[in-house]
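# Quick one: sequence and predicted model below, then my questions.
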Amino acid sequence: MDRIALIYRKKLNGRHSIERLFSPMDNLSNINRVELPYDLTSLASAIKLFLFALKIKEKTIHITGDVHYMAIFLFWKKIIITMHDCNHYEDLTGIKKKVIGLLWFRIPILISKKIIVISPFVKEQLQKHFKLDENKIIVIPNTFNKIEQDDTIGKQNIFEILVIGTKKNKNVERLLEAIKEIKNIQLQIVGKLQKKQINLLKEYKILYSNHVDISQKQLCQLYNSSHMLYFASTKEGFGLPILEAQSCGLPVLTSNTTSMPYVAGFGALLVNPYCVKSITSSIIQIISNKDLRDELVLKGYSNVNRFGESNFVASYTKIYNSFK
């Protein structure tokens, strides 16, 4: 097999999900990991990225995500792009949406040989907005970093709910509305809190701790010390925290929309993310029903086998081999 250049975005604090996802590929002998020195933010950065691209010798290029525009600077190569979602694009309006649509999606899609998507939902998004050739798009679900169960980490008497992410789609405000009347709850929130979220936490007198830019070890400790994962987002391209929680025996509450039912399988309690009453009743079910918690845990253990690292590597290796 010819050498493959895996293109990663510029390294920044708090931006590491794609890098972790593709880390198993770095162990392959034919892979050259290429980290971009710049983001595309101006004409000057575009010129610098093009000059950087000229130094990449590999004939086959795999753009691992986010920086789809690099296909433009490598147009004469064989291009594979992994697209993780269109969520940011869908939230844009006006001229900015047109520019992002052109540089991040339309031209890269036209130039590329294959587009890999991480879930059937992302495939639907791309087909809806950009009408891809069915033969060009392939679904390869993400693998994930297994969270080892650590029985030495004790759980508190207070019911601790782990919340991963604080952006708008993570649906934190509805969670706060849902639990404001439930006693003996504490939130472990990973991600920088927004002002509105802090104000609601204070107004509803909700106990919480906030964790920003934490290590993988600290994240594992939070999974093991919590009683439940809340991941009822309004929209997700995939949803790695679902699998991370399931792998360490943590009951999961997630959404019945977009990619989340696909990822969760039968190992989670599904909820309408727009219905506060439904979120409240589901959390109360998990808190009060030990049999339900045990059932979710057992089904979660079974579900994560669908997303094993070996399947992930084999699927991408098959794509690479097709470019010989």
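Yep, that arrived. Numbers count the residues shown, from 1 in each chain.

# From now on I want contacts and neighbour counts done on CA atoms only, so please keep to that.
Fine.

# Strands of the protein, residue ranges please.
Defined through DSSP state E, the strands belonging to the chain, from first to last, are 4-8, 31-35, 60-63, 78-83, 114-117, 137-139, 159-164, 185-190, 207-211, 228-231, 252-255, 269-271.

# got a list of contacts for the first one?
Looking back up the chat, that one is strand 4-8. The contact list for strand 4-8 (C-alpha atoms under 8 Å, 6 or more residues apart in numbering) reads 19, 30-36, 56, 58-65, 67, 320.

# Same question for stretch 285-292.
Where contact means C-alpha under 8 Å, 6+ apart, the residues beyond stretch 285-292 that reach it are 159, 251, 293.

# Name the nearest of the residues you listed relative to residue 48.
Within the set of the contacts of stretch 285-292, residue 251 lies nearest residue 48; the separation is 47.0 Å, counting by C-alpha to C-alpha.

# Roughly how far does that closest one sit from residue 162?
Distance, residue 251 to residue 162, using C-alpha to C-alpha, to the nearest Å: 10 Å.

# re the thing from before, pull out the buried members of the contacts of strand 4-8.
Applying 16 or more other C-alpha atoms under 10 Å to the contacts of strand 4-8, the neighbour count classes 31-34, 36, 60-65, 67, 320 as buried.

# Among the residues you listed, which pair sits farthest apart?
The widest separation within the buried ones among the contacts of strand 4-8 (C-alpha to C-alpha) is 21.3 Å, between 36 and 320.

# dump the residue contacts of the residue nearest to residue 241 when sequence neighbours are not counted.
With C-alpha to C-alpha, 6 or more residues apart in numbering as the criterion, residue 241 has its nearest non-adjacent residue at 7.1 Å, and that residue is residue 164. For residue 164, the contacting residues are 170, 189-191, 229-231, 241, taking C-alpha under 8 Å, 6+ apart as the criterion.

# would you turn those residues into TSV with neighbour count and distance to residue 202?
Rendered in TSV, the data for these read as follows (neighbours: other C-alpha atoms under 10 Å; distance: C-alpha to C-alpha, whole Å):
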residue	neighbour count	distance to residue 202
170	20	19
189	21	14
190	19	17
191	17	17
229	25	22
230	26	20
231	27	22
241	22	26
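
# Can you show me the helices along the stretch 1-150 of the chain?
Across the stretch 1-150 of the chain, reading from the start of the chain, the helices by DSSP state H, counting those that start in this stretch fall at 17-21, 43-53, 70-73, 87-91, 94-100, 107-111, 120-130.

# got another, please set it beside the one above:
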Amino acid sequence: MRHTAVCLNGRFSGTLQPTGTQTSAFHTFDAILKAERNFAIVVFADLRFPGVNDWRDIPKTKVVPVPFSTWSRPRAQLWEQLVLPRAARRHGCALIHHPLNTSSRLRLGMKHLVTVHDLNFVRHPEWFSLSFRTWMMLTALPGMRSASYVATVSDHVLREVRTTGRISPAKSARIYNGCKQLPATVEVGNESNTILALNVWQPHKNLARLIAAFRLLRVDFPTLRLRIAGRLQAQFRSGPSLAAMLQEPGISVLGYLSEIELAQAYKSAHVFCYPSLEEGFGLPILEALSAGTRVVTSNSSCLPEIAGGAAILIDPASVPSIAAGLREALRETPAERAKWITKGKSVAASFSWQQAAQSYLSIYRKLLATS
């Protein structure tokens, strides 16, 4: 029999409190499945992940339940390497789309499309645990190099994939993520003395410098508050001890936020600060722009590309620069702030999951045509 279906690797769905890359993978697949197409798609995913169960009602879609959320990370990784290719083949698939950097090295005559979010594990191995970076070097790089096609989420990552990853321009392209629609919330007032930071526990998120900049600002803004949201992620190495810094006046740790809580946090903050040393896309800055929050972010990696001129850019390696950017946002007049918020919403609206889905579907059709 001729295999004509596409398989979507939903291993990301094992994380029931999704952050940036898992959220991006879900919305990419969601838009692909809901788009018009003339071929079947088979999705291997955990039905407990928010929104996955709804996919079972979409025409030309088969969802194969896999209990990723009950498995250890090593078990899920081995499933991706050894079980997924055979299962996809049994379901009549000619192509597997892997949305989060890693892919099956076992090909079984199928085409493989890999979406790469960053190469931080190559460029900055010191940020990661030894076990995580070893696994990535054994799976992500070889899988990328042997893939039929590689998509990246920004031009910044595309350049890295073609240089560090040695991927041919003929089999690689940039496909931007979209900006997810935040849920409607009760109207919340903007708190002019609040800075929000999100998912800053990884070393490259630069939390220590952000807190140092916040400390400087408290001299001029004594009632200023810094709210830190997001969950810890085990694959990253612990940075310097931050326990004492987190106890400083004005700092509160919110933990993981639901989508509604996150939307409220964005809308109530006066400034969203994202001073990362390295990013592949930077979805939170788009979410903040979409929510009408002023953004201060880094002048490096993909962040100027994604911010589209709607954010205040700072040098993430410089505490005075971070403080100066935040001070500028805090001192803007209402008219200046309104102008930038309008621009920010326009930038965020230009990133569409539907547009991303059409780009992926075009690649699917090309690869299926040569299967």
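Arrived safely, thanks for sending. Just so it is clear, the structure is predicted and the values come from calculations on it, not from any experiment.

# circling back: need the counterpart of the residue nearest to residue 241 of the first structure in the second structure.
Alignment of residue 164 of the first structure against the second structure is given by TM-score structural alignment, with residue 198 as its counterpart.

# what would the strands of the first structure look like in JSON lines with distance to residue 220 of the first structure?
Listed next are the strands of the first structure as JSON lines, based on distance: least, C-alpha to C-alpha, whole Å:
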{"stretch": "strand 4-8", "distance to residue 220 of the first structure": "25"}
{"stretch": "strand 31-35", "distance to residue 220 of the first structure": "26"}
{"stretch": "strand 60-63", "distance to residue 220 of the first structure": "29"}
{"stretch": "strand 78-83", "distance to residue 220 of the first structure": "27"}
{"stretch": "strand 114-117", "distance to residue 220 of the first structure": "27"}
{"stretch": "strand 137-139", "distance to residue 220 of the first structure": "28"}
{"stretch": "strand 159-164", "distance to residue 220 of the first structure": "11"}
{"stretch": "strand 185-190", "distance to residue 220 of the first structure": "12"}
{"stretch": "strand 207-211", "distance to residue 220 of the first structure": "12"}
{"stretch": "strand 228-231", "distance to residue 220 of the first structure": "13"}
{"stretch": "strand 252-255", "distance to residue 220 of the first structure": "15"}
{"stretch": "strand 269-271", "distance to residue 220 of the first structure": "22"}
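
# Pull up the overlap in contacts between residue 251 and residue 162 of the first structure.
Common contact partners of residue 251 of the first structure and residue 162 (C-alpha under 8 Å, 6+ apart): 227-229.

# Residue 11 of the first structure: which of those is nearest?
Nearest to residue 11 of the first structure, judged by C-alpha to C-alpha, of these is residue 229 at 27.9 Å.

# residue in the second structure matching that closest one?
Residue pairing (TM-score structural alignment): residue 229 of the first structure is matched to residue 272 of the second structure.

# Also residue 25 of the first structure?
Checking with TM-score structural alignment, residue 25 of the first structure has residue 32 as its match.

# Next up, the contacts around the spatially closest residue to its match that is not a sequence neighbour.
Computed as C-alpha to C-alpha, 6+ apart, the closest residue to residue 32 of the second structure that is not its neighbour in sequence is residue 357, at 4.7 Å. In this structure, residue 357 of the second structure makes contact with 28-29, 31-32, 35, judged by C-alpha under 8 Å, 6+ apart.

# what about 10 Å?
Residue 357 of the second structure makes contact with 27-35, 175-178, 363 under the criterion C-alpha atoms under 10 Å, 6 or more residues apart in numbering.

# how close does residue 22 of the second structure sit to residue 14 of the second structure?
9 Å.

# do residue 330 of the second structure as well
When distance is defined by C-alpha to C-alpha, residue 330 of the second structure is 39 Å away from residue 14 of the second structure.

# Same question for residue 205 of the second structure.
23 Å.

# Same check on residue 253 of the second structure?
Plainly put, residue 253 of the second structure is 25 Å away from residue 14 of the second structure if you go by C-alpha to C-alpha.

# Equivalent analysis for residue 61 of the second structure, please.
When C-alpha to C-alpha is applied, the distance between residue 61 of the second structure and residue 14 of the second structure equals 20 Å.

# So these two - more neighbours on which side?
Relative neighbour count places residue 14 above the other of residue 61 of the second structure and residue 14, with 23 against 19, counting by other C-alpha atoms under 10 Å.

# Surely that one is in contact with residue 77?
No: taking C-alpha atoms under 10 Å as the contact criterion, residue 14 of the second structure and residue 77 are not neighbours in contact, 11.1 Å apart.

# between these two, what contacts are shared?
Jointly contacting residue 14 of the second structure and residue 77 under the rule C-alpha under 10 Å, 6+ apart are 68, 71.

# State the number of residues packed around residue 62 of the second structure.
Neighbouring residues of residue 62 of the second structure were enumerated by other C-alpha under 10 Å; the total is 17.

# I should have written residue 336 of the second structure there, sorry.
Going by other C-alpha under 10 Å, the residues that sit close to residue 336 of the second structure add up to 11.

# try residue 271 of the second structure
When neighbours are defined as other C-alpha under 10 Å, residue 271 of the second structure has 27 of them.

# Distance of it relative to residue 228 of the second structure?
Taking C-alpha to C-alpha, one finds residue 271 of the second structure at 12 Å from residue 228 of the second structure.
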